[in-house]
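Novice: A structural model of the following input is requested.
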Amino acid sequence: MKCLVINLDRSSDRLAHMRAEFGRIGVAFERVVAVDGHSHPELEQQPQHPMYGPRQLSSSEIACLHSHRACWSILARGEARYGAIFEDDVVFSANASCLLADCGWIPADADIVKLETYFSKTIIQRMSISAGHGFSVSRLCKFHPGTGGYIISRQAARDLLEATERINLTADDLIFNPAFATWSSNAIYQLVPALCAQDQVLGDRALGMPSLLDHGRECKWLASGLMTKRRRPMTEKIRIEIGRVVEWIVDFCKLRRRTVIPLASPGPRD
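Specialist: Below you'll find the model as predicted:
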């Protein structure tokens, strides 16, 4: 399976990290030069999805989307049915090569398979399909952030290119957020346990590679006023709790389960 890694020209340390990670699991990869938001502040002037309201996307967030679009273009022009895309701060599980070596384990109807975990609660279907080597896949039913690692079909890559031709949104909202139209048009699966995770979410196991998007994103949130905390009235708190109970009942009836996706053991690292 073709593996693409998004990497900024100024992030040679992260490229070295990815060479070590892919070398550790014995898989080849192709580097895709990332679009640098620092060099293209004009990206903020491009149209963005109306669902963001007053929260303007940062140039780095939009550049991240364009970097993923560069990968989709490569896969859309290729002959392979599936390809894998990674950001340059992921850490792989020890047996990642078993799944990246071929695509025979991918469900026939899958458009996208999320390979990573963000260690945040999400919802997946209770029914799972074995992927072999101790992994399984289940349909993803709720937003699970992050685009650090995922498999995408050639057709889905073409569809996402078309969907983002004239408008911008964050890459993980586009792919993994049910609030956006692209979600309903794709069959999206979650790999369990995850095959990789971004270094920033690994806690005491992290190597010290923070997100390159956080600063610009936080500045835009502050400027929008959306980070200002307000005291919720009791009626709103009650309504939220009732909503949670209703969601739990619906998930139970639809054979869904709430869970935090674990990460398969990364194994020893140099």
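Novice: from here on, contacts and neighbour counts on C-alpha atoms
Specialist: Noted.
Novice: so which residues make contact with stretch 167-182?
Specialist: By CA atoms under 8 Å, 6 or more residues apart in numbering, the surrounding residues in contact with stretch 167-182 are 46-49, 57, 61-62, 64-65, 68, 141-147, 160, 163, 183-184, 188.
Novice: for the comparison step, fold the sequence that follows:
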Amino acid sequence: MINLDRSADRLAFITEQAASLGFAFERIPAVDGRNLPDWLKSEFPADCKMGQGAIGCFASHLLAAQAVVARALPFAIILEDDAELQPGFVSIAKTAIAALPDNWDYLYFCSAGKKSVIRVCSIGSEHSVVRYTWAPANTVAYALSNRGARKRLAVMPRVRPIDIDNRFAWQQNLKIYGVFPAVVRQQREFVSTIKGAGSGVRWEPSPLAMFAGYFWTIREVGVRNFFAAAFMNLVNSARKRFDGIQRIAIISDLSGLNARREPAHPDG
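Specialist: Presented below is the predicted three-dimensional model:
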């Protein structure tokens, strides 16, 4: 669990949830972007447009990834200190991770996106493991595999906030899955510690890179799934203009996405 030393209220918030839901956690002292350690400064270019808070957040997630690799962990669940966990989170997380294929990198638990998702398999009667055609910009709660941690630590320009960077998954060949509906939400009552992330900055890569990303995504999720999702995005966008309601379609897998197995229902 990533937590700034000065954020005692957030630490208490997570500690209370851990006691209630019955899990233990390890605290990773978050990096303060105003006082970046020298060994981390080289990770971010001098002309980086991210604010200090966003740089500190990114650096903190690098520390978490580093711990996964250094300890040779098969995976770890990474929480930010404003994660609000739903009842059943522990069992759903275990079941979802067990259902993933061997080559997964990320599993998002806070899948608060706006685009259609593609069901890979069901976990219980209410939740599914899904793939995204456009990943949510949120790193408040996710599982990170050893494979994914090594990708995250690879030498590369770090020029965007980490949650936005993950959206352009093709640039790192990230295999990102999610639990849908979300089993974690971001607690909005805390004052943000990531102000000035780069207001007004366009984080997208070049148009050519975005075009390549569409082809990568089609290959990842399958042609039929991709275009079914795109169609439902158009339908739901039109409906939103009419009634103002945001809808997210769940596309039944039409292209045979590979989950290792259909898992048993989680306990509780």
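Novice: are any of the contacts of stretch 167-182 of the first structure buried, and which?
Specialist: Among the contacts of stretch 167-182 of the first structure, those classed as buried by 16 or more other CA atoms under 10 Å are 48-49, 57, 61-62, 64-65, 68, 141-147, 160, 183, 188.
Novice: which residue ranges form the strands in the stretch 51-200 of the first structure?
Specialist: With DSSP state E, counting those that start in this stretch as the criterion, the stretch 51-200 of the first structure has strands at 82-87, 90-92, 112-114, 121-125, 129-132, 135-139, 149-153, 188-192, 196-198.
Novice: starting at the chain centroid, how far to the first one?
Specialist: A distance of 11 Å separates the C-alpha centroid of strand 82-87 of the first structure from that of its chain, computed with CA atoms, centre = their mean, to the nearest Å.
Novice: quick one: it to the second structure mean distance?
Specialist: Its matched residues in the second structure lie on average 0.9 Å from strand 82-87 of the first structure after superposition (mean CA distance after the TM-score superposition for the first structure).
Novice: how about the third one?
Specialist: When the second structure is overlaid, strand 112-114 of the first structure sits 0.9 Å from its aligned residues on average, using mean CA distance after the TM-score superposition for the first structure.
Novice: equivalent range in the second structure for that strand?
Specialist: Using TM-score structural alignment, the residues of the second structure aligned to strand 112-114 of the first structure are 106-108.
Novice: now do the contacts for the counterpart of His144 of the first structure in the second structure.
Specialist: Superposed on the second structure with TM-score structural alignment, His144 of the first structure falls opposite Pro136. Pro136 of the second structure is in contact with 111-114, 163, 167, counting by CA under 8 Å, 6+ apart.
Novice: which residue ranges of the first structure form helices?
Specialist: Counting by DSSP state H, the first structure has helices at residues 12-25, 59-77, 97-100, 154-163, 171-176, 181-184, 214-224, 234-253.
Novice: quick check: angle from the longest one to strand 121-125?
Specialist: Pointing back at helix 234-253 of the first structure there. Relative orientation of helix 234-253 of the first structure versus strand 121-125 (axes from the mean of the first three to the mean of the last three CA atoms, to 10 degrees): 30 degrees.
Novice: and Arg6 of the second structure? What does it align with in the first structure?
Specialist: Match for Arg6 of the second structure (TM-score structural alignment): Arg10.
Novice: equivalent analysis for Gly178 of the second structure, please.
Specialist: Applying TM-score structural alignment, one finds that Gly178 of the second structure aligns to Gln190 in the first structure.
Novice: would you check that that match makes contact with Cys141?
Specialist: No - Gln190 of the first structure lies out of contact with Cys141 (CA atoms under 8 Å); the separation is 9.2 Å.
Novice: overlap in contacts of those two?
Specialist: Ile124.
Novice: what's around Ala154 of the second structure, how many residues?
Specialist: Ala154 of the second structure has 10 neighbouring residues, counting by other CA atoms under 10 Å.
Novice: distance of Ala101 of the first structure from Cys3 of the first structure?
Specialist: Distance, Ala101 of the first structure to Cys3 of the first structure, by CA to CA, to the nearest Å: 10 Å.
Novice: among the two, which residue is more densely surrounded?
Specialist: A direct count of neighbours by other CA under 10 Å for Ala101 of the first structure and Cys3 places Cys3 higher, at 22 against 14.
Novice: can you tell me how far the more buried one sits from Leu100 of the first structure?
Specialist: Distance from Cys3 of the first structure to Leu100 of the first structure, by CA to CA: 8 Å.
Novice: same thing with His66 of the first structure?
Specialist: Taking CA to CA, one finds His66 of the first structure at 24 Å from Leu100 of the first structure.
Novice: these two: who's more crowded?
Specialist: Using other CA under 10 Å, the more surrounded residue of His66 of the first structure and Leu100 is His66, with 24 against 21.
Novice: give the full set of residues in contact with the residue nearest the centre of the first structure.
Specialist: Among the residues of the first structure, the one closest to the centroid is Thr147, at 2.1 Å (CA atoms, centre = their mean). For Thr147 of the first structure, the contact set (CA under 8 Å, 6+ apart) comprises 86-87, 116, 171-172.
Novice: one more: Arg119 of the second structure?
Specialist: By CA under 8 Å, 6+ apart, the neighbours of Arg119 of the second structure are 128-131, 250-253.
Novice: include neighbour count and distance to Ser122 of the second structure when you put those residues into JSON lines, please.
Specialist: Below are those laid out as JSON lines (neighbours: other CA atoms under 10 Å; distance: CA to CA, whole Å):
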{"residue": "Ser128", "neighbour count": "22", "distance to Ser122 of the second structure": "4"}
{"residue": "Val129", "neighbour count": "25", "distance to Ser122 of the second structure": "6"}
{"residue": "Val130", "neighbour count": "31", "distance to Ser122 of the second structure": "9"}
{"residue": "Arg131", "neighbour count": "28", "distance to Ser122 of the second structure": "12"}
{"residue": "Ile250", "neighbour count": "19", "distance to Ser122 of the second structure": "11"}
{"residue": "Ile251", "neighbour count": "18", "distance to Ser122 of the second structure": "12"}
{"residue": "Ser252", "neighbour count": "16", "distance to Ser122 of the second structure": "10"}
{"residue": "Asp253", "neighbour count": "21", "distance to Ser122 of the second structure": "11"}
